[in-house]
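Participant: Next one to model:
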Amino acid sequence: MEPITDYHQTIREWITRFSKNPNCDFGSALHSDSSRYPMVEGGGNFDAGKMVVRALNTGVDALRAIVDMENRQKRVGLNVPGLSVLSRTGMVSASLAIWLLEPDDADIRFEHGLRLSRENIKQFKAFADKDGVYTKTVDPKMTEVATAFRELAKAEVAEIEKVMTQHGFNPGRQVENSAILFEIAQRLNGWDGDATDYRKPVLDAWRKTSGFAHALAWQYEIAFDLPPDDFYDDVVAAPEILMAIAIDLFDKRRTA
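Facilitator: Sure, this is the predicted structure:
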C-alpha cells in the first residue's frame, strides 16, 4: 500500500473514481466470486461485486463528508458526535470490503459473501415486515410493495442458506460489524510488508467514536485527553487507512 501524504487529495481522487461504478474484468477473481451466488428472480441478489462496490461508495461518501466538516470546524469548532458517526461509517464500509476481498482462498471469500448477502436480505425483510405502517406514513401503495419484498426475501434467504449448507458452511453464523472490524484490525500490522502499526490506532478510533455515536456517557472521560485537532486526526486516519487497503484489494480482485 502506498503511503498517504495528502489525505485531502487522496479522498478527492476516490470521490471522482467512485462517482460511477468501476469496471470488473470478465474472468477476474471478483467476477468469478460473484458468479457463484444464487440468483433469485426479483430478489436483491447481493453478490460480492455489488456488496463491495456499494460498501466502497458508502465509505468514500463518509470521508467526503468528513472533509466537508473540516471547513466548518475551523469556524465553529469540532462536531464530535457527527464526526464520530461518519468515521464509524467509513471504518465499517472499508472493513466489510476487506473482509469480502482479502482471503486468497476463494471458498473463504464465498462464505463471507454469502453470510453478508443473507444479512442484507434479512434486514431488507425486517424493513418489509413493517409494511402495515406505510399506508398512513409513506404511501398507501407501499404496503403492497413491501409485502412482495417480504415474500421474495424469505425465498432468497432460504436459497442462500441452501447453498451454504451444500458447501459445508454454517448457515447459523451471524455477521456483526464490530467483530469484523476487530478481525480485520488484527491483520493490519505487516500488511503488504508495511511495518507500520495500524491496528492500535484503528481500534482506538473505533472505541472512541463508538461512545459518541451511541450517546454513551463514558467517552467524555477520555476522548479529550488529546487536543481536538489530534482527536480529529485519529478518527480521520482510521477510516482512510482501511479504505486505502480496501481499494488496493479491490483493484487486485477486479482485474483479470
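
Participant: going forward, measure contacts and count neighbours with C-alpha atoms only.
Facilitator: OK.

Participant: what residues are up against the residue nearest the centre of the chain?
Facilitator: Central residue of the chain (CA atoms, centre = their mean): Ser93, 1.9 Å from the mean position. When contacts are counted by CA atoms under 8 Å, 6 or more residues apart in numbering, Ser93 touches Ala55, Leu56, Thr58, Gly59.

Participant: which secondary structure element contains it?
Facilitator: helix 80-101 (DSSP states H and E).

Participant: Same check on Lys136?
Facilitator: Going by DSSP H and E, Lys136 is in helix 131-137.

Participant: Which residues in that helix does the neighbour count mark as buried?
Facilitator: Neighbour counts over helix 131-137 (16 or more other CA atoms under 10 Å) mark Asp131, Tyr134 as buried.

Participant: following it, which helix or strand shows up next?
Facilitator: helix 142-166.

Participant: Let's see this one next, to set against the first:
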Amino acid sequence: MAHDLVEFDTQKAHSARMYDYYLGGKDNFAADREAASTVMEVFPETAQAARANREFVHRAARFAARNGIRQFLDIGTGIPTEPNLHNAVQAVDPRCRVVYVDNDPLVLAHARALMFGSAEGRTDFVPADIRDPHVILESETLREVLDLSQPVALNLAAILHFVTDEEGAYDIVRTYMDAFAPGSHLAVTHGSSDLNPEVFEKIVGVYARAGMTVALRDKAAVTRFFDGLDLVEPGVVPMHRWRPNPDFYIPEERLAWADTAFGVWCGVGVKP
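Facilitator: Just a heads-up that it's a prediction; the model follows:
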C-alpha cells in the first residue's frame, strides 16, 4: 500500500523544512523553527553538520559522475538550496539526468519552480515516500527520465534514519538497488547512535515530540545498507572524512572533534 504525501500542515514540524532552517533558508514555518531551534540548543553544531552533509552529497555525486554515471535518483530531496545535486553533476557532464523525490508538498512546489538543469540534461520530480520503492521506480516520470538498464546513482542523504527496521529499511534499500544495473552507486548519510550518543538521543526526543520517529544506527548497522555492494574507500566513515576536498576542509587537529560534533556516518557503494 502506497504512503500518502505528508499533509500540508503549517502547525506541524516537518524534517525537510527543519533542515531548510538549519541551512539558513526561509521556506519554513513557526512549528519548524521551534522544533529546529530546540535541536540547535541541544546540538549547537547542527548548521555545520547540515552543510557538511550537503558537501558530502556533492562529493559523492561528482564521484559518481566522474565514474561515468549519468543518471541520478535523489530521495528525500528537501527544499532546493543552490547548488543542488543536479548543479554538481551537470558541472561534470551537462548530459546528466536527475530525478528528485520527496513527500512534502512544499518541497514539490519549490522543486517544480527551481529545479531547472542544463539544456543537454534533464531534471524532474516525483512526489512520493521513500517507503514506496515500487511507486517511485514504476512512476511514469522516472521511467521517462532514467533508463534503468543503465547505471543509476541513488542518493539517500539524511533520510534513512527516518525509516525504522520495522518499516523494512534494509529491504527498501535493497529493492532500489536490485532494480538498478551493475555499476550503480548508493550514497548514504545517516545519524549515528554511537558517535555522539548522549546528544543524539536528546535530538531523537525533540523529533518525537514533533511527531517524527528517528531511528539512529551505529556504524555496523549503517554498513549493512551496503550489503552486496562494493564499498568505495575509505568505507563507512564520519561524513567529513569521505574523500575530503578544499570545499569543506577541516584541519587535522579538528577532525576528532568533528566526528563527535557532527555525529553522522556516510558511505558509497557500487553494485558489482
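
Participant: Got a TM-score for the two of them?
Facilitator: After superposition, the two chains reach a TM-score (TM-score structural alignment, normalised by the length of the first structure) of 0.25; 108 aligned residues with a CA RMSD of 6.3 Å.

Participant: circling back: buried ones in the helix holding Ser93 of the first structure?
Facilitator: 80-81, 83-101.

Participant: cool, and stretch 239-254 of the first structure?
Facilitator: 239-250, 253-254.

Participant: Ok, stretch 123-132 of the first structure next?
Facilitator: Phe124, Lys125, Ala128, Asp129, Asp131.

Participant: ok, back up a step: looking at the contacts of Ser93 of the first structure, which is nearest Thr10 of the first structure?
Facilitator: Gly59 (13.3 Å; CA to CA).

Participant: which stretch of helix or strand covers that closest one?
Facilitator: Gly59 of the first structure belongs to helix 48-76, assigned by DSSP H and E.

Participant: name the helices or strands packed onto that helix?
Facilitator: helix 7-17, helix 29-35, helix 80-101, helix 228-254 (3 or more CA pairs under 8 Å, 6 or more residues apart in numbering; DSSP states H and E).

Participant: gap between that helix and the chain center?
Facilitator: Distance, stretch centre to chain centre, for helix 48-76 of the first structure: 11 Å (CA atoms, centre = their mean, to the nearest Å).

Participant: Could you pull out the buried residues of the helix or strand hosting Arg51 of the second structure?
Facilitator: Assessed by DSSP H and E, Arg51 of the second structure sits inside helix 46-66. Neighbour-count burial for helix 46-66 of the second structure flags 46-47, 49-50, 52-65 (criterion: 16+ other CA under 10 Å).

Participant: picking that back up, now go through the buried residues of stretch 123-132 of the first structure and say which are in helices.
Facilitator: Phe124, Lys125, Ala128, Asp131 (DSSP state H).

Participant: Tell me the one among those residues nearest to Ala153 of the first structure.
Facilitator: Lys125 (5.6 Å).

Participant: close enough to count as contact, Ala88 of the second structure and Ala60?
Facilitator: No. The pair Ala88 of the second structure / Ala60 is not scored as a contact, 9.8 Å apart, by CA atoms under 8 Å.

Participant: quick one: contacts for Pro238 of the second structure?
Facilitator: Asp259, Phe262, Gly263, Val264, Trp265, Cys266.

Participant: let's see 7 Å
Facilitator: Asp259, Val264, Trp265, Cys266 (CA atoms under 7 Å, 6 or more residues apart in numbering).

Participant: Gly59 of the first structure now?
Facilitator: Thr89, Gly90, Ser93, Ala94.

Participant: Ok, Arg62 of the second structure next?
Facilitator: Counting by CA under 7 Å, 6+ apart, Arg62 of the second structure has contacts Ala88, Val89, Val92.

Participant: close enough to count as contact, His190 of the second structure and Trp265?
Facilitator: Yes. Judged on CA atoms under 7 Å, His190 of the second structure makes contact with Trp265 at a distance of 5.3 Å.

Participant: of these two, who's got more company?
Facilitator: Trp265 (29 against 26; other CA atoms under 10 Å).

Participant: helix or strand for that one, which one?
Facilitator: Using DSSP H and E, Trp265 of the second structure falls in strand 264-270.

Participant: any idea how far Leu249 of the first structure is from Val53 of the first structure?
Facilitator: 12 Å (CA to CA, to the nearest Å).

Participant: cool, and Lys122 of the first structure?
Facilitator: Counting by CA to CA - Lys122 of the first structure and Val53 of the first structure are separated by 20 Å.

Participant: same question, Glu161 of the first structure
Facilitator: 23 Å.

Participant: now Gln186 of the first structure
Facilitator: Distance from Gln186 of the first structure to Val53 of the first structure, by CA to CA: 24 Å.

Participant: Looking at those two, which is more packed in?
Facilitator: Between Gln186 of the first structure and Val53, Val53 has the larger neighbour count (other CA under 10 Å), namely 19 against 13.
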